[in-house]
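1. Provided below are the primary sequence and the corresponding predicted coordinates.
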Amino acid sequence: MDPLHRMSWDWIKSFVAVAEQGSLAAAAQRLQTNAATVSRHIAALEKHLGIELFVRSRQGMQPTLPAQQFLAPAQAMHGAMHQLSLGVAAKDTGLKGVVRISASVTIANFILPDLLGVLHSLQPGIHFEVVAVDSLSNLHKREADIAIRLTQPVHSELIAKRVAWFDLGLYASHAYLARHGTPRMDPQQLLRHRFIDVSPQHPLREGFAKSGLPQLGDCIVCACSDHASAWQMARSGLGIASSLKVVAQREALVSEVLTEVQPGRFPVWLVTHKELRQQPRLRVVADYLAQALKSLGS
């Protein structure tokens, strides 16, 4: 199980407060507790994750590189929790039942686990079924109660709300860069690199052709059926792949490359059925996901 699922929400609050305030004392003041409690939370979180989050110095608590990479999702979770506490009934409201969520393979694998872990800790009566699929689920046929999509569905019985934009970038693992060097925007130099694409869309191959560099298509060493698989290939060091920045920025062993290239961005749509939107547990989950995804995107 992902370690994020079992961590205490108090640890997250203390971590965000220390990272933003720069000291235990200032964080404790903001949280209306004492520095010893905040210190215990940080120590527990470090032990749980198996990493050092802060370096203690005269200048205060300096976040380590892993802490900097963990901060953005932690802040998003913190913001979503705050909105949830303002707009959602407390645990004792009797919200119970299953909510079926359909999401793209990438979102289901790399984004939903953190978000649902937080939500379940707040509403333990709500359980989830996650359908990881890149094709559109038929909400009007109850294949899912809520869908998270990177394209806008069109159906008169559905409510589709754009909640965020997710930017793309090109990434390579540190192991790959050590073997092949850092790629530059030079056609001859790029021919010495390896790329990972996604089929059947082949966005990299199409992008190479539009850029007047069709020969780079021969440098694609692997085509995967979904972006999540392509990302895992890139993490392993097979080649350079595109990824949602919100996913890649959590990974300590990869770096963004060819930053001059703008692979694009995706709108994030939260989709529900008109008739189901008023069910309390669906409204709670939909409102939470909308705020959380907004916090993660741009």
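-> Cool, the structure landed.
2. From now on I want contacts and neighbour counts done on CA atoms only, so please keep to that.
-> OK.
3. Okay, and the residue of the chain most remote from its centre sits in which element?
-> Most distant from the centre of the chain: Gln188, at 34.3 Å, with distances by C-alpha atoms, centre = their mean. In this structure, Gln188 is located in helix 187-190 according to DSSP states H and E.
4. Other residues contacting the helix or strand just after that helix?
-> Later in the chain than helix 187-190, the nearest helix or strand by DSSP H and E is strand 195-198. Contact with strand 195-198 is made by 203-205, 219-227, 230, 233-234, 238-242, as judged by C-alpha atoms under 8 Å, 6 or more residues apart in numbering.
5. Which of the residues you listed are buried, as a PyMOL select command?
-> Burial among these is assessed by 16 or more other C-alpha atoms under 10 Å; the matching PyMOL selection reads:
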select buried, resi 204+205+219+220+222+223+224+226+227+230+233+234+238+239+240+241+242
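6. Inside helices: which ones of the contacts of strand 195-198?
-> Among those, DSSP state H puts 203-205, 227, 230, 233-234 in helices.
7. of the residues you listed, closest to Arg184?
-> Nearest to Arg184 out of these is Leu204 (C-alpha to C-alpha; 16.1 Å).
8. residues contacting the closest one?
-> Contacts were defined as C-alpha under 8 Å, 6+ apart; by that measure Leu204 touches 196-198, 217.
9. Report the distance from the longest strand seen in the chain to the chain centre.
-> Assignment by DSSP state E gives strand 158-173 as the longest strand of the chain. Relative to its chain's centre, strand 158-173 lies at 9 Å (C-alpha atoms, centre = their mean, to the nearest Å).
10. list the buried ones in that strand?
-> 158-160, 162-173.
11. what's it packed up against?
-> helix 227-236, strand 241-244, helix 245-248, strand 254-257, strand 265-273, helix 280-296 (3 or more C-alpha pairs under 8 Å, 6 or more residues apart in numbering; DSSP states H and E).
12. Give me whichever of the ones you listed is most buried.
-> strand 241-244 (a mean of 24; mean count of other C-alpha atoms under 10 Å).
13. In addition, the following structure is provided for comparison:
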Amino acid sequence: MRKFDWDALQAFLAIARAGRLTIAAQQMGVDHSTLSRRVASLEASIGVTLFERSSVGFLLTPEGERLMTDAEAMESLAMRINARLDDPSGGLTGTVRVGTPEGFGTYFLAPRLAKLTAAHPDLEIELVANPRMFSLSKREADIAVTMTRPTRGRVYAHRLNDYALGVYASGAYLESHAPINMFQDIFKHRWIGYIDDLMWSTELDYLSQISTALMPALRISNVISQAAAVSGGAGIGVLPCFIARKEEALVRILPDEIALSRSYWLVSHADTRDIARVKLLSDFIRTECSGSEAFWGRWP
């Protein structure tokens, strides 16, 4: 029976997910030539070509696609074995990573992690609060909070909560610009919004929901910086109410005429969701959200 080199399979997975040798090598912490040799050795041992090498990177061949499925299954099994070896008693040790939108991670989750870390001092938690999508199949995170329910992949999704959004401006801005007393007045003002090609979710396209005629004069890639710009008087913008209430300078505009809502979803991968530390963090986030309805609501 042919013996497989697990290091070679890990190299294969890293390149398949990254698409480029140099990026995969950085992620694995090895030299790119070492990674290349491992994949070449794997191809030689099984007698097939796993990648098409091109100027744009490494693309899986049909044989590579088939191996990818089996290699990921082996990886998941290895992760479960390692989890048991970390603590044979089934305790909570090791590292668990959660990827979230920056608003959720910064304003909601981060301040609540103290109670979890105090209860489980041997557990290492990594919070990645970035404006992006996280691929659980590529192991970019163990669990993720998203703004839409995934429709593909071997994942489980749980709706955490809905949250309110509104249009805000600073008091100083409103004092020095034309009054906003009715809906048509909003077209006389400078708007702050997202950069189109950096809008990582269609759920962030707030302005077109209000009016397709609205175009931002100032475009910013993340909501925390948008809130700072609105608070600083650069214009008016749509913000989650749970963020806006942290900015004392902000005033809600036309709250009865313009009120939006969005949802957060908790997503876990089928292969790893039952690992104790992953389940613990998932359950913690769900519990915290279910007991915080007022946090997500309309303000003022």
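-> Everything's here; your move. In this text, all values refer to a predicted model and were calculated from it rather than measured experimentally.
14. just to revisit the earlier point, which two among the buried residues of strand 158-173 of structure 1 are spaced furthest apart?
-> Leu158 and Ser173 (40.1 Å).
15. coming back round to it: out of the ones in helices among the contacts of strand 195-198 of structure 1, which is nearest to Val247 of structure 1?
-> Using C-alpha to C-alpha, His227 is the member of those that lies nearest Val247 of structure 1, at 11.1 Å.
16. follow-up on the earlier one: export the helices and strands packed on strand 158-173 of structure 1 to a markdown table and tack on distance to Ser85 of structure 1?
-> Formatted as a markdown table, these follow (distance: least, C-alpha to C-alpha, whole Å):
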| stretch | distance to Ser85 of structure 1 |
| --- | --- |
| helix 227-236 | 32 |
| strand 241-244 | 28 |
| helix 245-248 | 24 |
| strand 254-257 | 35 |
| strand 265-273 | 21 |
| helix 280-296 | 10 |
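17. among these, which is nearest Ala17 of structure 1?
-> Among those, if distance is taken as C-alpha to C-alpha, the winner is helix 280-296, at 16.8 Å.
18. list the helices and strands the closest one packs on?
-> Judged by 3+ C-alpha pairs under 8 Å, 6+ apart, helix 280-296 of structure 1 is in contact with helix 65-87, strand 97-103, helix 112-122, strand 158-173, strand 265-273.
19. Please tabulate the ones you listed in TSV, including the columns distance to Ala17 of structure 1.
-> Listed next are these as TSV, based on distance: least, C-alpha to C-alpha, whole Å:
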stretch	distance to Ala17 of structure 1
helix 65-87	9
strand 97-103	31
helix 112-122	17
strand 158-173	25
strand 265-273	28
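20. which strands and helices sit next to the helix holding Gln188 of structure 1?
-> Checked by 3+ C-alpha pairs under 8 Å, 6+ apart, helix 187-190 of structure 1 has no helix or strand packed alongside it.
21. Skipping adjacent residues, who's closest to Leu169 of structure 2 in space?
-> You called it Leu, but residue 169 of structure 2 is Ala. Spatial nearest neighbour of Ala169 of structure 2, excluding adjacent residues (C-alpha to C-alpha, 6 or more residues apart in numbering): Ile236 at 4.7 Å.
22. for Ile224 of structure 2, same thing?
-> Gly103 (6.7 Å).
23. returning to that earlier point: list the buried residues of the helix holding Gln188 of structure 1.
-> Result for helix 187-190 of structure 1 [16+ other C-alpha under 10 Å]: buried residues Leu190.
24. and that helix, how far from the chain's centre?
-> 32 Å.
25. which ones are touching the aligned residue in structure 1 for the residue nearest to Ile224 of structure 2?
-> Correspondence of Gly103 of structure 2 to structure 1, assessed by TM-score structural alignment: Thr106. Thr106 of structure 1 makes contact with 226-228, according to C-alpha under 8 Å, 6+ apart.
26. do the same with Pro150 of structure 2
-> Here Pro150 of structure 2 is in contact with 157, 267 (C-alpha under 8 Å, 6+ apart).
27. Quick check: it is in a strand.
-> No. Secondary structure of Pro150 of structure 2, determined by DSSP: H, G, I helix; E, B strand; the rest coil: coil, with no strand assignment.
28. Check the alignment and tell me where Asn259 of structure 1 lands in structure 2.
-> To be clear, residue 259 of structure 1 is Thr; Asn isn't right here. The alignment partner of Thr259 of structure 1 in structure 2, by TM-score structural alignment, is Pro255.
29. Not counting sequence-adjacent ones, nearest residue to that match?
-> Gly166 (6.7 Å).
30. do the same with Ala8 of structure 2
-> Arg38 (4.8 Å).
31. That neighbour touches Asp7, doesn't it?
-> Yes. In this structure Arg38 of structure 2 lies within contact range of Asp7 using C-alpha atoms under 8 Å: 7.3 Å.
32. Look at those two and report which has more neighbours.
-> Neighbour totals were compared for Arg38 of structure 2 and Asp7, and Arg38 leads with 20 against 13 (other C-alpha atoms under 10 Å).
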